[in-house]
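S.K.: what follows is a protein structure lacking sequence information:
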């Protein structure tokens, strides 16, 4: 069965004046000669993105689409009209966003995170910026602490909303974002909390003992490179810590606390210092 708005593995059936006829054994898809790879012969298989032309004809392309049906993507508005706007999909077919599917009015030349879907009535490719209508709100496929892929969607009063694994939505709180992130950015993140109401809190910092081990190695290397002293301590700001180590202040404090317990460093409000062998013996 051919899936419109997605890539399909089809067989080359015949040649026409307009292009190649491809088939799944049931329906025909026209692949214009402009997008036919060199050396393709009748009987070969091809992976093509399938869409419907205005005349209702199934058409394929070997171009790389920015998104398929079911995907969330950061796309650019390339034209507008009275009923909606068209966004660049990376192929010879733009995707239409009806006015009713725009969370806020979209403007030509700007980019927005949208969800790509099919019109149930005519299988036309459409997109929507009303993301909450398309995310799943239960049956999560992850647990607290799991690493996930994030697509930043928008900035809010609390922080940044992000699509999780192309399926769910969660929130990065402002006070835990120490990097410059923008809508459309793709980041690696971690599940911080799954709340009782089903809302998901995210973090850009991994947690757990494994992360502390990595941070300990990094900080010890930096101490050695810096001559045994780093001017960061308990009273250093989160921004100062993130700028130096790309970890949160909480992770930093856990890490240096662990190094202190192992008698590898001393800690003050403004710096950490590597203990020498003599100083380690004196502290025992």
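M.R.: The structure has been received and is ready for your questions. Fair warning: this is a prediction, and the values are worked out from it, not measured in the lab.
S.K.: when you work out contacts or count neighbours from here on, use the C-alpha atoms and nothing else.
M.R.: OK.
S.K.: okay, buried residues for stretch 217-230 please.
M.R.: 219, 220, 222, 223, 228, 229, 230 (16 or more other C-alpha atoms under 10 Å).
S.K.: one more structure, for comparison:
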């Protein structure tokens, strides 16, 4: 298609009207080489030949190009959450706010899919010239704009890998929780709040789900107290415990554990034992 653009909002003009609707063309296509049907129910009242109309182009169930004045929930290249309507043998169909749902092929999914849940996706035009959805949103995200270091941001986890936890910040910017900061459990689709710890030269963001050390220490100390209480007042951990053991038990780095433990020891709330730590009676 030279003039008509699939999957985006564009302004076209009415080339001719019929009983069943109006055929639209791009303003620069003066010869009317490419036209698309806008069904009668979508034609604005009083519109005539030459009237400009903003429309979205997609393909109907018969694979015919069609226009609608309805604005979809997402356009091609945008990232956002869409609800799963149903799951079939070829993939999941998502509600994009139009008469026709959009397909998320199984090869483009990450994790398990269930009807009724919303998933973070980007829309693209596939090889067969149809609009489709993908959960592999990395290449569709943008560099950060208007975000500062130490700012708290919202994001959606979209991939877990060796470098860390990939997050779509505000569902549109590149974000990564490096492995060194990725304490706790994360899952694809999880919504989180995080702190910006670094803005890279390329505009991508490094994140931490934890506050700065001196701010986080109180919460970590409270966590240790709750764990001790739930365990009957004693735990087999101390400042010489292995980092992996500490992370598995508390979801904390060893340094964060030691800071929290030091705070509790100084406050006289716990004592060290030969086996670990114990609530002070």
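M.R.: Noted; the coordinates are in hand. Owing to the predicted nature of the structure, the values given are computational and were not obtained by experimental measurement.
S.K.: overlay them and tell me the TM-score.
M.R.: Remark: TM-score between the superposed chains equals 0.58 [TM-score structural alignment, normalised by the length of the second structure]; 207 aligned residues with a C-alpha RMSD of 4.3 Å.
S.K.: circling back to that earlier point, and of the buried residues of stretch 217-230 of the first structure, the nearest to residue 53 of the first structure?
M.R.: Distance to residue 53 of the first structure across these (C-alpha to C-alpha) is lowest for residue 219, with 57.9 Å.
S.K.: please identify the helix or strand for that closest one.
M.R.: helix 209-225 (DSSP states H and E).
S.K.: following that helix, which helix or strand comes up?
M.R.: Criterion used, DSSP H and E; the element after helix 209-225 of the first structure is strand 229-230.
S.K.: what span of the second structure is that next one aligned with?
M.R.: No residues of the second structure are matched to strand 229-230 of the first structure when aligned by TM-score structural alignment.
S.K.: check which element follows that strand along the chain.
M.R.: Beyond strand 229-230 of the first structure toward the C-terminal end (DSSP H and E), the next one is helix 238-245.
S.K.: where do the helices sit along the stretch 151-281 of the second structure?
M.R.: Using DSSP state H, counting those that start in this stretch, the helices of the stretch 151-281 of the second structure run over residues 213-230, 243-250, 254-266.
S.K.: adding distance to residue 56 of the second structure, write those out as JSON lines.
M.R.: Below are the helices of the stretch 151-281 of the second structure laid out as JSON lines (distance: least, C-alpha to C-alpha, whole Å):
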{"stretch": "helix 213-230", "distance to residue 56 of the second structure": "48"}
{"stretch": "helix 243-250", "distance to residue 56 of the second structure": "50"}
{"stretch": "helix 254-266", "distance to residue 56 of the second structure": "52"}
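S.K.: tell me the most buried of those?
M.R.: helix 254-266 (a mean of 19; mean count of other C-alpha atoms under 10 Å).
S.K.: how near is residue 119 of the first structure to residue 207 of the first structure?
M.R.: Residue 119 of the first structure sits 42 Å away from residue 207 of the first structure, going by C-alpha to C-alpha, to the nearest Å.
S.K.: look at the two and report which has more neighbours.
M.R.: Neighbour totals were compared for residue 119 of the first structure and residue 207, and residue 207 leads with 18 against 11 (other C-alpha atoms under 10 Å).
S.K.: for the more buried one, give me its contacts.
M.R.: The contact partners of residue 207 of the first structure, taken as C-alpha atoms under 8 Å, 6 or more residues apart in numbering, are 145, 251.
S.K.: which helix or strand contains residue 55 of the second structure?
M.R.: strand 52-59.
S.K.: picking up where we left off before, show me the one of the helices of the stretch 151-281 of the second structure that comes nearest residue 204 of the second structure.
M.R.: Per C-alpha to C-alpha, nearest to residue 204 of the second structure of these: helix 213-230, 22.9 Å.
S.K.: for that closest one, name the packing helices and strands.
M.R.: Packing partners of helix 213-230 of the second structure (3 or more C-alpha pairs under 8 Å, 6 or more residues apart in numbering; DSSP states H and E): helix 254-266, strand 277-279.
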